[in-house]
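**Q** I'd like to go over a predicted model; first the sequence, then the structure.
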Amino acid sequence: MRMNRTLIAAATAVLAVTAPGTALAATADDAAPSACRPANHLARIAQDQSSASHLHFRVTLTAPAGYATCRLAGSPTDVSFSEDGSPLPVTAGSYGDQTGVVTFGPGRPVHFDIQVRNNGRTSPADEASFTLHGPGGAIPGTSVAEGAFVVSEGTLVGPVQPGA
């Protein structure tokens, strides 16, 4: 076993030298942590294009280099909103196809939509917390996204989609 590890390490070093910038698959002994874990990705909220009846805010998730790609599915759940650290009394539902699966990781950002009724009764918010899901169920932990946005009763969260 020690000989195999030595050979794998030598081959990896040769590949890294001969193919700079090439992503190498991690071995079982040094597997990179999953980008889907809340501590391993960044999330930012920004205003998106609105319609006549709804405001839309895009939550973009990115993962720094060094994390393993993973798969996400459906809309985030357990979504809560706050403003300056104070929780807002808004419960978010979900909309859209909850069966689609996307790959997320370094160089593969994903996003989801926060859809808010444009009824003039919105509350400012600056943080959303949520639970992501993979094809097999919830991913442990709570992710947090920051940015200026608004919420109201009837706020919905769309499924995770590929791209920023």
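**A** Great, that's in hand.
**Q** only C-alpha atoms for contact and neighbour calcs from this point on.
**A** Noted.
**Q** center of the chain - which residue?
**A** Closest residue to the average C-alpha location of the chain: residue 61 at 3.9 Å, with Cα atoms, centre = their mean.
**Q** with adjacent residues omitted, what lies nearest to residue 141?
**A** Closest residue to residue 141 apart from its sequence neighbours, by Cα to Cα, 6 or more residues apart in numbering: residue 38 at 6.1 Å.
**Q** second structure follows, compare the two:
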Amino acid sequence: MLVGAAGAGVAQASAPTAAGIATTSACRPANHMAKIAQAPASSGHHHYRVTLTAAPGYESCRLAGSPTDVRFYRHGTPDAVTAGQYGPQHMVVTFGPGHPVHFDIQVPNRARSTSADEASFTLRTPDGVIPGETSAYGRLTVTSGTVIGPVQPRA
């Protein structure tokens, strides 16, 4: 009986979660890193690129659309800015070791923007969301009207 219980624990360590993401998946927040960097501006907007990378040893996974539940922080204090989404939400990309991905944070040029140094968000799959929250770090400014683009291949 004890051997069976130990074997069940090992099987659960790599079993799919409710969203279909294995614990060794690069998509799980603990298995990847995210970094914010300034990107070229467009007419009327600042842009920031959030790049996600996974370390070797994790399984590739599929992501789709813009991250959800995006929140911005400055020195750990949450900002009241709520981000929307833009762009096609159906495109599926592969993410994993050697396959970094990125998404865009588009911020309107406004006098009343707020500085931030962290963004937290929930990644989406073609079938739902990935349990847990990813945090990305880097300097940016946000304001009302900020929108998040869909995940794209390559960094």
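**A** In hand now; what should we look at? Bear in mind the structure is a predicted one, so any value in this text is a computation, not a measurement.
**Q** hmm, back to that, counterpart of the residue nearest to residue 141 of the first structure over in the second structure?
**A** Alignment note: residue 38 of the first structure maps to residue 29 in the second structure; criterion TM-score structural alignment.
**Q** so what's the residue count around the closest residue to residue 23 of the second structure other than its chain neighbours?
**A** Excluding the flanking residues, the one nearest residue 23 of the second structure by Cα to Cα, 6+ apart is residue 14, at 5.2 Å. By other Cα atoms under 10 Å, 13 other residues sit near residue 14 of the second structure.
**Q** doesn't residue 24 make contact with residue 14 of the second structure?
**A** Yes. Residue 14 of the second structure lies in contact with residue 24 (Cα atoms under 8 Å); the separation is 6.2 Å.
**Q** part of a helix, is residue 72 of the first structure?
**A** No. Using DSSP: H, G, I helix; E, B strand; the rest coil, the secondary structure at residue 72 of the first structure is strand, not a helix.
**Q** how about it, what's its partner in the second structure?
**A** Using TM-score structural alignment, residue 72 of the first structure pairs with residue 63 in the second structure.
**Q** and residue 158 of the first structure, by the same measure?
**A** By TM-score structural alignment, residue 158 of the first structure lines up with residue 149.
**Q** for that match, list the residues it contacts.
**A** When contacts are counted by Cα atoms under 8 Å, 6 or more residues apart in numbering, residue 149 of the second structure touches 65, 66, 85, 86, 87, 103, 104, 105, 106.
**Q** separation between the first one and residue 84 of the second structure?
**A** What it means is residue 65 of the second structure. Between residue 65 of the second structure and residue 84 of the second structure the distance is 12 Å, computed by Cα to Cα, to the nearest Å.
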